[in-house]
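# Here is my input; please provide its structure:
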Amino acid sequence: MSNTAKKIDGIYLQVKTALSKPENKRRLTLGTAIVIIVAVIFSFSPSKVVHSGNNEDYTVISAADIPLSAKKPPNLSSDKILEIKGAVLNAVIVKIERDEKNELWLFNLDNGEQENIGSGTSVASNFPIGIKGDLVFWLSRDKNTLFGFDIGRKIRFYKPIPAFDPAQGERAKVKLREIPWEVIVGADNFYFFSKDTGEVFSDGNSEVLDLFRQKFKLDEFLSKEELNNIGYVVEEENETSE
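Alright, predicted model coming up:
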């Protein structure tokens, strides 16, 4: 018997003994109900969230267990940049290809930190990063697992994606506890649904994206076409002749 179950049994015996006294029956009825309700709620409150196949359960990994600095920060001028997304808290998410593997890095423009938030995971190269609020989402290379990272709390979570067939117009819907949106995985993009907003696209932060471009001088080693390909909107200058 678990410790929680033992506690509930103890509460039950105490209540039963108290109610055996006639003078206490009426007085204890409401209080007893409250105690039992609290005990039952306590018994079902999970201390750790793990994936169990339930629609709302997923695996959570704390910051202490994520080797955020397991590798050297990327060299933006030599490593292949696949995608850049601006996020909240002056953070920029950069997907790079290095040593034939994809990595996902968080650049904090406030304190200069660079964290390998995709450490220990595989990262799909042909599926874009999703951002909603202070959460970053990506798919595994085989696109069977949804990963997420909470920028503010520095925790990572993941959950298998239900099987779906994009060729048939199907999309996978993933519900995560404590997140007010349903994460929708389409054929080539993330979408987010809540009753308040309906279905919306991924967030973005163009201001912090431009700051990142200036700080790391991306224009010195990336062409306008390359900047467009990784997430910037760069218009070709029209050449005019007098």
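# make it CA atoms for all contacts and neighbour counts henceforth
Will do.
# Show me what the helix or strand where residue 105 lies is packed against.
In this assignment (DSSP states H and E), residue 105 forms part of strand 101-108. For strand 101-108, the helices and strands in contact under the criterion 3 or more Cα pairs under 8 Å, 6 or more residues apart in numbering; DSSP states H and E are strand 91-98, strand 114-116.
# Would you reformat these as a markdown table and include distance to residue 17?
Formatted as a markdown table, the entries for those read as follows, by distance: least, Cα to Cα, whole Å:
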| stretch | distance to residue 17 |
| --- | --- |
| strand 91-98 | 59 |
| strand 114-116 | 58 |
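# now the other sequence, so there's something to compare against:
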Amino acid sequence: MSRQVSLHHYLPSLYFSILLLVSRLDRTLQRWPARIRYITGLLLMVVVVFSWFNFMPFAYGTHFGSMSRCESLRMLGRWKFVCQRSQLPWARPEGAIARRAEAAAAAAVAEEDEDDGESHFYDGEAVDQGAMEGVVDEQDTASSPPPLPQQQQQPVEAAQSAEVAKKAEKAKRVEMAFSATEARAKEVQEKNQLLAEKQALEIKQRELEKRLAAQEAELQRQKQQQQQQPEGMSREMLEEQLRILQAQLQAKEA
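The predicted model follows:
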């Protein structure tokens, strides 16, 4: 029904709308130069051919190629039924029947696999009581789970051992990280201590340099004083000698 509506209603309306558009364009393009008319006509032809190739599956029921292409070309929500048919065209409905048969067969195989998996467990209520020796408490059989076969116990034990190994490895990593952090903290503390000692030594060295400079200055001053004292004494001695000579000269003149 949808295809009939498309063929008998949508396509005729599209055809007449194309005729109307072409007539209007003909009257409009008569006023333009010949070169512009040719270029516009070629562009319109390219657009028409491209649109026909894209929207051809809507009109003729051919294959889209992919669901994404169908969804991208669907407009105004009127072609939704096409995209919901598993990309099958109308002209070949036998593909849908084949795909349904394949899906049913796959579902049956999955159900058989599930049934086979359920038969591995032990049912305590189905065991013949006469074949068992001794008395079995029904509450114990109902509350306690049945023992697993050896084939199923091995993977469980392997998984448990792997989990224990992972936890042990994680604990080792945490311990190694903690020890590395402690070692780094000790190194930082030692570096800080060495830096403090170095600063103290530098301060002491500066004080010693200041004292040494003061002592050198004092020694220099004392040397200068010692050098000045002999010069003073020699002057006094010369003055005394001059006085003595003057006195002698005066005595001779007299």
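# TM-score, when you put one on top of the other?
For this chain pair, the superposition-based TM-score is 0.22 by TM-score structural alignment, normalised by the length of structure 1; 84 aligned residues with a Cα RMSD of 5.6 Å.
# Of all the helices and strands packed on strand 101-108 of structure 1, which one comes closest to residue 60 of structure 1?
Distances from residue 60 of structure 1 to each of these were compared using Cα to Cα; the minimum, 16.8 Å, belongs to strand 114-116.
# elements contacting the helix ranked longest in structure 1?
When structure 1 is scanned for its longest helix (criterion: DSSP state H), the result is helix 22-43. Contact here means 3+ Cα pairs under 8 Å, 6+ apart; on that basis helix 22-43 of structure 1 packs against helix 3-19.
# and the angle from the helix it packs on to helix 22-43?
Put simply, helix 3-19 of structure 1 runs at 170 degrees to helix 22-43, going by axes from the mean of the first three to the mean of the last three Cα atoms, to 10 degrees.
# just checking, what packs against helix 3-19 of structure 1?
The elements that helix 3-19 of structure 1 packs onto, with contact taken as 3+ Cα pairs under 8 Å, 6+ apart, are helix 22-43.
# and residue 59 of structure 1, which of the helices and strands packed on strand 101-108 of structure 1 is closest to it?
Across those, residue 59 of structure 1 has its closest neighbour in strand 114-116 (18.8 Å, Cα to Cα).
# which element follows the closest one toward the C-terminus?
As assigned by DSSP H and E, the chain's next helix or strand after strand 114-116 of structure 1 is strand 130-132.
# From residue 146 of structure 1, how far off is the spatially closest residue to residue 19 of structure 1 that is not a sequence neighbour?
Ranked by Cα to Cα, 6 or more residues apart in numbering and with sequence neighbours excluded, the top spatial neighbour of residue 19 of structure 1 is residue 25, at 4.9 Å. Using Cα to Cα, to the nearest Å, we find residue 25 of structure 1 at a distance of 53 Å from residue 146 of structure 1.
# again with residue 226 of structure 1
Distance of residue 226 of structure 1 to residue 146 of structure 1, given as Cα to Cα: 27 Å.
# now residue 42 of structure 1
Distance of residue 42 of structure 1 to residue 146 of structure 1, given as Cα to Cα: 30 Å.
# and these two? which has more neighbours close in?
In this view residue 42 of structure 1 and residue 146 are compared by other Cα atoms under 10 Å, and residue 146 has more residues nearby, 19 against 12.
# what about residue 24 of structure 1, neighbour count?
Here the neighbour count serves as a burial measure; for residue 24 of structure 1 (other Cα under 10 Å) it reads 12.
# Tell me which other helices or strands the helix or strand residue 24 of structure 2 falls within touches.
Using DSSP H and E, residue 24 of structure 2 sits within helix 11-29. Packing partners of helix 11-29 of structure 2 (3+ Cα pairs under 8 Å, 6+ apart): none among the helices and strands.
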